[in-house]
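Q: dropping a prediction and its sequence here:
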Amino acid sequence: MDLRALTTFEAILRLGSFQKAAEELQFAPSTVTLQIQRLEADLGVSLFVRDGKRMVASEAGQWLYQEASALLKQIGSMRQTISDFGTGDGGAVRFAAIEPIASQTIATIVADFCKLRPQVQLSMEISGSKSIAERVRSGELDFGICASPSVNLMLEFEPLIEERLGVLMRADHPMANQACIEVNDLVGLTILLKEQTCIYREISEKILCQTGQNSFFGIEVGSFSVIRQMVKAGLGIGIIPMYKDLELENTLVIRPFVDIDPTVSIGLVYKNSNILGKASLLLMNALREVKKQNDFHSGDSWL
């Protein structure tokens, strides 16, 4: 069946006349008549019968009208959905980010994106860099925000921000009065460390190795939020990315290292931007604002 003819037929029944259908569809009356004749010929049945001076739907025409109405609504919905995919107002975005950049830097950007495009089905996960990169490679995620992935994964990496690690401690800790911390100041302390697969754990261990001693006690904790709470409770110190919001006035402070500069590059990770949906590309572009903001504040000592 010709979709235009079906649309014309539905308009005739809905509006009550051939003339009104022609006016709505901006067709000549003869075009409307021709389309119905072709539709009836295609179906092999009369869709209209004469009732005095009026043309009314036949039994077959009445049934077809119900089906055509539902079908045309579905087609209209399909057209709108496809259009939304094309503009980025629809579709799905699956991505993951590491902490603390997820909560400290990009959460607001993602929230603004969701408010602007409420029809987009967005899934944001929090995970480690290695897991994120592997899932981007497998196609489970559209993109990720994490540390630079292994070269053998053959992924694109766009740096967004350089995170500098410092020492988180209670405000009443003896080292809190120091403007900066030396690596050897950590000897003999209880240190809260991220899990083995975390990029921050790798950097922390490199820092500790520079003491040349093993006289510290490490506790593995899988969450920066939990590390923060444990430090607040008086259990040792933490080596964490330096974000001002991770401090607590009169309770927790973060101090930078003076003799080393432990940093990690965090950025966008994706496989092929050409195969990503418009919504994913728009969100990635919004997240690139992090780099612009970071470049603008590059002279600041804090993130």
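A: Received the coordinates, thanks. Residues are numbered from 1 along each chain as shown.
Q: please count neighbours and contacts with C-alpha atoms only from this point.
A: Noted.
Q: pull the residues that contact stretch 189-196.
A: Residues outside stretch 189-196 that contact it (C-alpha atoms under 8 Å, 6 or more residues apart in numbering): 200-202, 204, 215-224, 227, 235-239.
Q: buried subset of these?
A: Among the contacts of stretch 189-196, those buried by neighbour count (16 or more other C-alpha atoms under 10 Å) are Y200, R201, S204, V221, F224, I227, L235, G236, I237, G238, I239.
Q: quick one, strands of the chain?
A: Here the chain has its strands, by DSSP state E, at 48-51, 54-57, 92-97, 121-126, 143-147, 156-170, 190-193, 217-220, 237-241, 252-256, 263-270.
Q: reformat those strands as CSV; add distance to Q37.
A: Output for those, formatted as CSV (distance: least, C-alpha to C-alpha, whole Å):
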stretch, distance to Q37
strand 48-51, 10
strand 54-57, 14
strand 92-97, 43
strand 121-126, 44
strand 143-147, 53
strand 156-170, 58
strand 190-193, 78
strand 217-220, 78
strand 237-241, 74
strand 252-256, 81
strand 263-270, 54
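Q: most tightly surrounded among those?
A: strand 143-147 (a mean of 29; mean count of other C-alpha atoms under 10 Å).
Q: can you tell me which of the buried ones among the contacts of stretch 189-196 is nearest Y270?
A: Y200 (21.2 Å; C-alpha to C-alpha).
Q: just give the nearest non-adjacent residue to that closest one, would you?
A: K194 (6.7 Å; C-alpha to C-alpha, 6 or more residues apart in numbering).
Q: got it, and V110?
A: Counting by C-alpha to C-alpha, 6+ apart, the residue nearest V110 is L283, at 7.5 Å.
Q: what's the answer for S215, then?
A: Nearest one to S215, counting by C-alpha to C-alpha, 6+ apart, is G188 at 5.0 Å.
Q: ok, S123 - contacts?
A: Taking C-alpha under 8 Å, 6+ apart, one finds A92, V93, R94, F95 in contact with S123.
Q: can you redo the residues you listed as JSON lines with distance to K130?
A: Shown next, in JSON lines, are the contacts of S123 (distance: C-alpha to C-alpha, whole Å):
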{"residue": "A92", "distance to K130": "23"}
{"residue": "V93", "distance to K130": "20"}
{"residue": "R94", "distance to K130": "17"}
{"residue": "F95", "distance to K130": "14"}
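Q: gap between S148 and R79?
A: 39 Å (C-alpha to C-alpha, to the nearest Å).
Q: who has more neighbours, these two?
A: S148 (21 against 12; other C-alpha atoms under 10 Å).
Q: pretty sure F257 contacts A179?
A: No - using C-alpha atoms under 8 Å, F257 makes no contact with A179, being 9.0 Å away.
Q: alongside the first one, take a look at this:
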Amino acid sequence: MDLRVLKTFEACARLEHFLKAAEELQYAPSTVTLQIQRLEADLGVSLFVRDGKRVIVTEAGRWLYHEASTLLRAVGAIRLTVSDIASGDKGSIRFAAIEPVASQQLATVVANFCKDRPKVKLTMEVSGSRSIAERVQAGELEFGICSAPPSKLMLEFEPLIEERLGVMLNINHSLADRDSITASDLEGLTLLVKEPTCIYRELWETAISPTGQSLFSYMEVGSFFAIQQMIKAEFGIGIVPIYSGLEQEDSLVIRPIADLNPVVTIGIAYKNQNFLGKAALLLMEAIRGIRE
């Protein structure tokens, strides 16, 4: 018993006619007859009783027709799903990105991708660069948007954008009307910074290491949104990547740090493109568009 024979049987039972089944399937009538005979021999039962040119399905044949129809529909669905996965119209993607790249650069790209491919199950996480790289290496994520991973993880890395750090200020702050700020301007001020494992915190500390950290007062805040709100309430200044989307016209501005100009490269980290599904590859291609 194979799927081709079951398909022939299903057509014969549905049409109650061998010749009509042969025409529908584009088989020679003798091929249909031979397949039904072999199926009956294999099962050891009669599936049809001839009535002139028509055939009548036996009780065993009616049961088999029900089961065969269900099976053929399932096989059809399997074929369609596999085809959709191969074309990228179906499947699953799990990836992660750092903030604020996730909200400022990727959110619209991901939304448009999901609208174009609604059958794809997509999960986008927000995490730190180090964690993202480790999870990509462990196979928990298809790919990640982060800073360059350590060489020991043996991941591929495609640079996308370069990000520069700036200073977020309340619009009423005395430094807010300047075009740029120097590190010395920040002495004695309370700096709101992310946690030590954050790439932007690491970038800041690397940039000011010759100057010395003792000149600044720090407060760790685990969320850029929280930093925004605290500065909006006129407490402290933030060390953040320069994104116009993080500014708020009536209350917040971001100014570059002229004498340090700390820069970090953000890109796509993955293990091997040959192991990625079509949907993941298409999303990666869409994300590459942010560097244009």
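A: Done, it's in. The model shown is predicted, which means the values in this text are computed figures rather than measured ones.
Q: TM-score for this pair?
A: TM-score of the superposed chains, computed with TM-score structural alignment, normalised by the length of the second structure, equals 0.97; 292 aligned residues with a C-alpha RMSD of 1.3 Å.
Q: thinking again about what came up before, between the strands of the first structure, which gets nearest to M1 of the first structure?
A: When the strands of the first structure are ranked by proximity to M1 of the first structure (C-alpha to C-alpha), strand 48-51 comes first, at 16.9 Å.
Q: that closest one vs the second structure, average offset?
A: Superposing on the second structure and averaging over aligned pairs (mean C-alpha distance after the TM-score superposition for the first structure), strand 48-51 of the first structure comes out at 2.7 Å.
Q: which secondary structure elements does that strand contact?
A: Counting by 3 or more C-alpha pairs under 8 Å, 6 or more residues apart in numbering; DSSP states H and E, the packing neighbours recorded for strand 48-51 of the first structure are strand 54-57.
Q: the nearest residue to L47 of the second structure once chain neighbours are set aside: neighbour count?
A: Sequence neighbours aside, G61 is the residue nearest to L47 of the second structure in space, at 4.4 Å (criterion: C-alpha to C-alpha, 6+ apart). G61 of the second structure: 21 surrounding residues under other C-alpha under 10 Å.
Q: now for the helix ranked longest in the first structure, which elements pack on it?
A: Longest helix in the first structure, counting residues (DSSP state H): helix 59-87. Helix 59-87 of the first structure is packed against helix 3-15, helix 278-287, with contacts defined by 3+ C-alpha pairs under 8 Å, 6+ apart.
Q: mean neighbour count and distance to S69 of the first structure added to those helices, as a markdown table?
A: Output for those, formatted as a markdown table (neighbours: other C-alpha atoms under 10 Å; distance: least, C-alpha to C-alpha, whole Å):
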| stretch | mean neighbour count | distance to S69 of the first structure |
| --- | --- | --- |
| helix 3-15 | 19 | 6 |
| helix 278-287 | 18 | 31 |
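Q: using JSON lines, lay out the ones you listed together with distance to D84 of the first structure.
A: What follows is these, written out as JSON lines (distance: least, C-alpha to C-alpha, whole Å):
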{"stretch": "helix 3-15", "distance to D84 of the first structure": "22"}
{"stretch": "helix 278-287", "distance to D84 of the first structure": "9"}
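Q: so what's the residue count around the equivalent of E195 of the first structure over in the second structure?
A: Aligning on TM-score structural alignment places E195 of the first structure opposite E195 in the second structure. For E195 of the second structure, the count of nearby residues is 16 (other C-alpha under 10 Å).
Q: one more: S174 of the second structure?
A: Neighbour tally, S174 of the second structure, other C-alpha under 10 Å: 9.
Q: ok, back up a step: separation between the residue nearest to V110 of the first structure and C146 of the first structure?
A: The value you get for L283 of the first structure to C146 of the first structure, if C-alpha to C-alpha is used, is 16 Å.
Q: what does S30 of the first structure give?
A: Counting by C-alpha to C-alpha - S30 of the first structure and C146 of the first structure are separated by 64 Å.
Q: re the thing from before, go ahead and confirm the residue nearest to V110 of the first structure touches A111.
A: No - the criterion here is C-alpha under 8 Å, and L283 of the first structure misses it with A111 at 10.6 Å.
Q: circling back: closest to K278 of the first structure out of the strands of the first structure?
A: Here strand 92-97 is closest among those (C-alpha to C-alpha), at 9.3 Å.
Q: the closest one to strand 143-147, inter-axis angle?
A: Angle of strand 92-97 of the first structure versus strand 143-147, following axes from the mean of the first three to the mean of the last three C-alpha atoms, to 10 degrees, is 10 degrees.
Q: quick one: the counterpart of L160 of the second structure in the first structure from L116 of the first structure, how far?
A: Applying TM-score structural alignment, one finds that L160 of the second structure aligns to L160 in the first structure. Distance of L160 of the first structure to L116 of the first structure, computed by C-alpha to C-alpha: 23 Å.
Q: repeat that for E162 of the first structure.
A: For E162 of the first structure, the distance to L116 of the first structure - C-alpha to C-alpha - is 28 Å.
Q: if we can go back for a sec, what count of nearby residues applies to the residue nearest to Y200 of the first structure?
A: Counted with other C-alpha under 10 Å, K194 of the first structure comes out at 23.
Q: most distant residue from the centre of the second structure?
A: Here the second structure reaches farthest from its C-alpha mean at G52, the gap being 59.8 Å by C-alpha atoms, centre = their mean.
Q: tell me which residue is most central in the second structure.
A: I93 (4.1 Å).
Q: I figured that residue was touching L282, is that so?
A: No - applying C-alpha under 8 Å as the test, I93 of the second structure and L282 come out as separate, 10.5 Å apart.
Q: ok, the nearest residue to L203 of the second structure once chain neighbours are set aside to I239 of the second structure distance?
A: In space, and not counting its chain neighbours, L203 of the second structure is closest to P262: 6.5 Å by C-alpha to C-alpha, 6+ apart. When distance is defined by C-alpha to C-alpha, P262 of the second structure is 11 Å away from I239 of the second structure.
Q: repeat that for A133 of the second structure.
A: Taken as C-alpha to C-alpha, the span from A133 of the second structure to I239 of the second structure is 23 Å.
Q: go on, A41 of the second structure?
A: 80 Å.
Q: try S83 of the second structure
A: 48 Å.
Q: burial check on S69 of the second structure, number of neighbours?
A: 17.
Q: what do you get for the one 4 residues further on?
A: Summarising burial for R73 of the second structure: neighbours were counted as other C-alpha under 10 Å, giving 11.
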